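K.L.:
dropping the sequence and predicted coords here.
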Amino acid sequence: MTTTTPTAAERRPLEPKGRRSLTRRKSPLLTILAILTLPYFLLPLYWLVVASTKTNRQLFSTFGLWFDDINLWSNLTAVFSAQGGIFWTWIGNTVLYAGVSAVGAAFLATAAGYAFAKYDFPGGTLMFSIVLGAIMVPTTALAIPTYLLFAGVDLTDTRWAVVLPSLVSPFGVYLMRVYAADAVPTELIEAARVDGAGELRIFFTVALRLVAPGFVTVLLFALVATWNNYFLPLIMLSSPDLYPLTVGLAQWQSAAAAGSGGQVLFSSVITGSLVSIVPLIVAFLYLQKYWQSGLATGGVKG
C-alpha cells in the first residue's frame, strides 16, 4: 500500500469564498501607470506650495519648482489683512455656500434616488429619463436662464442665488438611484411596513443608514463642485461682501494683471489659492473613512 505526501497547496486550509474574493491582486502594469500619472496630479499642488513661499519679485525671478527664501508667513499676513480682511469674509461665504449646498443636494438626491429605486408610481420612468437628460446639459448653459429667473423674483445679489441652484444634482440622483436599488433590500422595507412603520420613518431610520456611503459620495461631489464654482456666483453677485473665494481671488488676479497693486497681489492670489484648497483636503480626509468603510461593507455583502 503506497501513500502519497500531500502537496503544499493541498495542506493549505481552505479559505471561505468571501475571503478568497477579497484577496488583493497586484498588477505591475497598473502600478506603473499609477506612478506615471502621479506627477500629473501632484506637480500643480507642489508648484502652488512652492510659489506660496515666494514674494511677488521672486515669482518672476527664481526657479518655480524650488524654494528660495521662505516668505509664507508674510504672504499669509498680507492675504488675511488685504482690503480690511475681506478674505475672511470670502472664506465664510464659501463655507456657507458649499456646506449648505452639499448637505442639501446630498439629502435631496438621496431621497429622490431612493424613491425612484423603491417605488413604482405613474410617470416615474419618464421623470428619471428627464433626470438623465439633465446630466447632459452643461451648467454654464443654464447660468443665464437661472439669472433671469432669480432676477424676476429679486433674489440676485443674495446668498440664495448661489445656494438654491446648487441644491439640484441630477448626477447625484442617478448615483443614489443605482446605489439604493441594491443597498436597500425590498424585504427589509416590507418588514418595516408590517411592523407599522410609516414611509418617512422607514426612510430616515432604515434606508438612510444603508445608503450612507452613497450619501457621503454625493456630498463630496457637491461640496467640491460648489466650492470651486465660479461662473454662477460671478453672474449672480455684485457685492464683494457676498463673494466666495473663487470670485474674490479672480478679482485680485484681475487687479494684479492690470497693474493695480500688482506688487503684492500676485503672491496674495497664489497664497490665497493654497489656503482655499486646505478645507477641501481636510473634508475629504475626514469623510473618506465613512465612504470607504461603507463601500467595503457593501462589497462583501451576500
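P.N.:
Good, I have the coordinates.
K.L.:
going forward, measure contacts between C-alpha atoms and count neighbours the same way
P.N.:
OK.
K.L.:
so what secondary structure elements neighbour the longest helix belonging to the chain?
P.N.:
Looking across the chain with DSSP state H, the single longest helix is helix 262-299. Helices and strands touching helix 262-299, by 3 or more C-alpha pairs under 8 Å, 6 or more residues apart in numbering; DSSP states H and E, are helix 28-51, helix 56-61, helix 72-81, helix 212-227, helix 245-257.
K.L.:
take those and lay them out in CSV including distance to residue 239 and mean neighbour count.
P.N.:
Output for those, formatted as CSV (distance: least, C-alpha to C-alpha, whole Å; neighbours: other C-alpha atoms under 10 Å):
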stretch, distance to residue 239, mean neighbour count
helix 28-51, 28, 13
helix 56-61, 28, 14
helix 72-81, 19, 17
helix 212-227, 18, 22
helix 245-257, 10, 19
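K.L.:
which among the ones you listed is found nearest to residue 127?
P.N.:
Closest approach to residue 127 among the helices and strands packed on helix 262-299 (C-alpha to C-alpha): helix 212-227, 20.0 Å.
K.L.:
which elements pack onto that closest one?
P.N.:
When contacts are defined as 3+ C-alpha pairs under 8 Å, 6+ apart, helix 212-227 sits against helix 86-118, helix 170-183, helix 262-299.
K.L.:
again, only using 6 Å
P.N.:
Using 3 or more C-alpha pairs under 6 Å, 6 or more residues apart in numbering; DSSP states H and E as the contact test, the elements touching helix 212-227 are helix 86-118.
K.L.:
now the angle between helix 170-183 and the helix or strand following the helix it packs on, please.
P.N.:
Using DSSP states H and E, the helix or strand that follows helix 86-118 in sequence is helix 124-135. Note on geometry: by axes from the mean of the first three to the mean of the last three C-alpha atoms, to 10 degrees, helix 124-135 and helix 170-183 are set 130 degrees apart in direction.
K.L.:
pull out the buried residues from helix 124-135.
P.N.:
128, 131 (16 or more other C-alpha atoms under 10 Å).
K.L.:
one more structure, for comparison:
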Amino acid sequence: MTTTTAIRPATRRRNRHLPLQVLLGFLLVYFLIPFWWVIVNGSKNAAGLFGGGSALWFAEEIDYWGNLAQLFSFQDGIYARWLLNSALYAVTGGIGATVLAVAAGYGFAKYRFGGRRLAFSVLLGSVMVPTTALVIPTFIMFSQLGITNTIWAVILPSLLNPFGVYLMHVYAREAVPDELLDAGRVDGAGELRIFLQVALPMLRPAIVTVLLLSTVASWNNYFLPLAMLSDNRLYPVTVGIGLWQGIASANNAGGTSLWSIIILGSLVSVIPLVIAFLTLQKYWQGGLSIGSLK
C-alpha cells in the first residue's frame, strides 16, 4: 500500500504536466518548420523549387555549392557587401546600445538625482512606442542634417535601446548591493573605479543579454535602412534580400532561378545569429533571470 500510495502522486504530477509538454512540443515544431523549410529549399535549384516536389524535403539534386556560387557572384557579388554592412551595423549598434544601456541602467539604479523618477517614467513610456513609428520623424530630422543615405543614418538610431536600459536597471538594482559600493567608497575608490571593478563583473549576464538583443535587433532591422538608404551598396542583408525578392516577384518567368539564391541567402544571413546565441548561451540564459535575485 505504501509503494502504491507513493507512486500515485508522481503519476498525477506527470499527468498534470502532460498538456504543458504537448503544448511546448507543438510550439517547438511550429517554430522549427520555417527554419527547416529554408534549409531544405536552399539546396534546390529552380527545377527543384517549382517541380512540384515536397516543400519540406530535399529534391533529388542537392545543390548547395552551386547556389552558394550564384549567391556570391550575382550582381558582382553584392551579397557579400550586404553581409559586411549588416555586420557593421549590428556590431556597432549592438555594442554602442549596450554601453549606453549599461551606463544609464546603472545610473538609474544606484544614484539619486533630481528628475530621476520623471526621466525613468519617460523611459518606460518610450518602451511602448514601436520603433517603426519613429522612422519617418527620424528620416525628416536626418535629412535636415544631411546624413541620410550614410551608415550613420542606420547606426545612430540603433544606439538607443530603452528596453535594454530597463533590463540593466532591474538587474543592477538587485544584483549589485549598495553596501558593496559604499565599502568601495570608504576605501577611497572613485565612482568610475567602483563601476569598472566592482559593479561591471556582477552585471555580466545582463550585459551579454542586452548585447545579444541589441545586435539581433540591428541585424534584423529592415524598415529603418529601407527608409534611410537609397544606395544599394549600403544596404544590409535584410533590405538586399527584399530587393531581390521584389525583382523575382516582378519577373516571375525570368526570376525562377533567383528564388533559389534568395532562399539560400536568407539561410546564410541567420547563421551568424545562431553562432552568436550558441556561443554566448551560458551568459544570456543567466541574464534572462533578470529580476529574480533578492
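P.N.:
Everything's here; your move. The shown structure was predicted, so the numbers you read here are calculated from the model rather than taken from an experiment.
K.L.:
so which bits of the longest helix of structure 1 are buried?
P.N.:
The neighbour-count check on helix 262-299 of structure 1 (16+ other C-alpha under 10 Å) flags 262, 264-276, 280, 290-291, 294-295 as buried.
K.L.:
and residue 120 of structure 1, which of the helices and strands packed on helix 262-299 of structure 1 is closest to it?
P.N.:
Between these, helix 212-227 lies closest to residue 120 of structure 1; by C-alpha to C-alpha that is 21.7 Å.
K.L.:
chain center to the closest one: distance?
P.N.:
The chain centre lies 5 Å from the centre of helix 212-227 of structure 1; the measure is C-alpha atoms, centre = their mean, to the nearest Å.
K.L.:
which stretch of structure 2 lines up against it?
P.N.:
The alignment of helix 212-227 of structure 1 onto structure 2 (TM-score structural alignment) spans residues 204-219.
K.L.:
for the matching stretch, give me the average deviation versus structure 1.
P.N.:
After superposition onto structure 1, stretch 204-219 of structure 2 sits on average 0.8 Å from its aligned residues (mean C-alpha distance after the TM-score superposition for structure 1).
K.L.:
quick one: contacts of that stretch?
P.N.:
The contact list for stretch 204-219 of structure 2, computed with C-alpha atoms under 6 Å, 6 or more residues apart in numbering, reads 86, 90, 94, 98, 164, 283-284, 286-287.
K.L.:
again, only using 8 Å
P.N.:
Outside stretch 204-219 of structure 2, the residues that touch it by C-alpha atoms under 8 Å, 6 or more residues apart in numbering are 86-87, 89-91, 93-95, 97-98, 101-102, 158, 161, 164, 167-168, 171, 236, 238, 273, 276-277, 280, 283-288, 290.
K.L.:
so what does residue 155 of structure 1 match up with in structure 2?
P.N.:
With TM-score structural alignment as the criterion, residue 155 of structure 1 pairs with residue 147.
K.L.:
tell me, how many residues neighbour residue 181 of structure 1?
P.N.:
When neighbours are counted by other C-alpha atoms under 10 Å, residue 181 of structure 1 registers 17.
K.L.:
state the distance from the alignment partner in structure 2 of it to residue 115 of structure 2.
P.N.:
With TM-score structural alignment as the criterion, residue 181 of structure 1 lines up with residue 173 in structure 2. Separation of residue 173 of structure 2 from residue 115 of structure 2 (C-alpha to C-alpha, to the nearest Å): 18 Å.
K.L.:
what about residue 184 of structure 1, neighbour count?
P.N.:
Residues lying near residue 184 of structure 1 (other C-alpha under 10 Å) number 20.
K.L.:
rewinding a little: got the contact list for the match of residue 181 of structure 1?
P.N.:
Residues in contact with residue 173 of structure 2 (C-alpha under 8 Å, 6+ apart) are 106, 109-110.
K.L.:
which residue is the nearest non-sequential neighbour of residue 85 of structure 1?
P.N.:
residue 79 (7.7 Å; C-alpha to C-alpha, 6 or more residues apart in numbering).
K.L.:
tell me which helix or strand the equivalent of residue 165 of structure 1 over in structure 2 sits in.
P.N.:
In structure 2, the residue paired with residue 165 of structure 1 is residue 157, using TM-score structural alignment. Using DSSP H and E, residue 157 of structure 2 maps to helix 152-158.
K.L.:
pull the distance from that helix to the chain's centre.
P.N.:
The answer for helix 152-158 of structure 2 is 16 Å, by C-alpha atoms, centre = their mean.
K.L.:
superpose on structure 1 and give me the mean offset of it.
P.N.:
Relative to structure 1, helix 152-158 of structure 2 is 0.5 Å off (mean C-alpha distance after the TM-score superposition for structure 1).
K.L.:
residue 158 of structure 1 reaches residue 240, doesn't it?
P.N.:
No: applying C-alpha atoms under 8 Å, one finds residue 158 of structure 1 not in contact with residue 240, separated by 11.3 Å.
K.L.:
overlap of the contact sets of these two?
P.N.:
Here residue 158 of structure 1 and residue 240 have no joint contacts, going by C-alpha under 8 Å, 6+ apart.
K.L.:
excluding chain neighbours, what is closest to the residue mapped onto residue 283 of structure 1 from structure 2?
P.N.:
Taking TM-score structural alignment, residue 283 of structure 1 has residue 276 as its aligned residue in structure 2. The shortest distance from residue 276 of structure 2 to any non-neighbouring residue, by C-alpha to C-alpha, 6+ apart, is to residue 212 (7.8 Å).
K.L.:
do you know how far the one you found is from residue 98 of structure 2?
P.N.:
9 Å.
K.L.:
cool, and residue 30 of structure 2?
P.N.:
From residue 30 of structure 2 over to residue 98 of structure 2 (counting by C-alpha to C-alpha), the distance is 31 Å.
K.L.:
for residue 266 of structure 2, same thing?
P.N.:
For residue 266 of structure 2 relative to residue 98 of structure 2 (C-alpha to C-alpha), the value is 26 Å.
K.L.:
which residue lies nearest the spatial centre of structure 2?
P.N.:
Of all residues in structure 2, the one closest to the mean position by C-alpha atoms, centre = their mean is residue 216, 1.9 Å from it.
K.L.:
gap between that one and residue 161 of structure 2?
P.N.:
Taken as C-alpha to C-alpha, the span from residue 216 of structure 2 to residue 161 of structure 2 is 12 Å.
K.L.:
could you do residue 79 of structure 2 as well?
P.N.:
28 Å.
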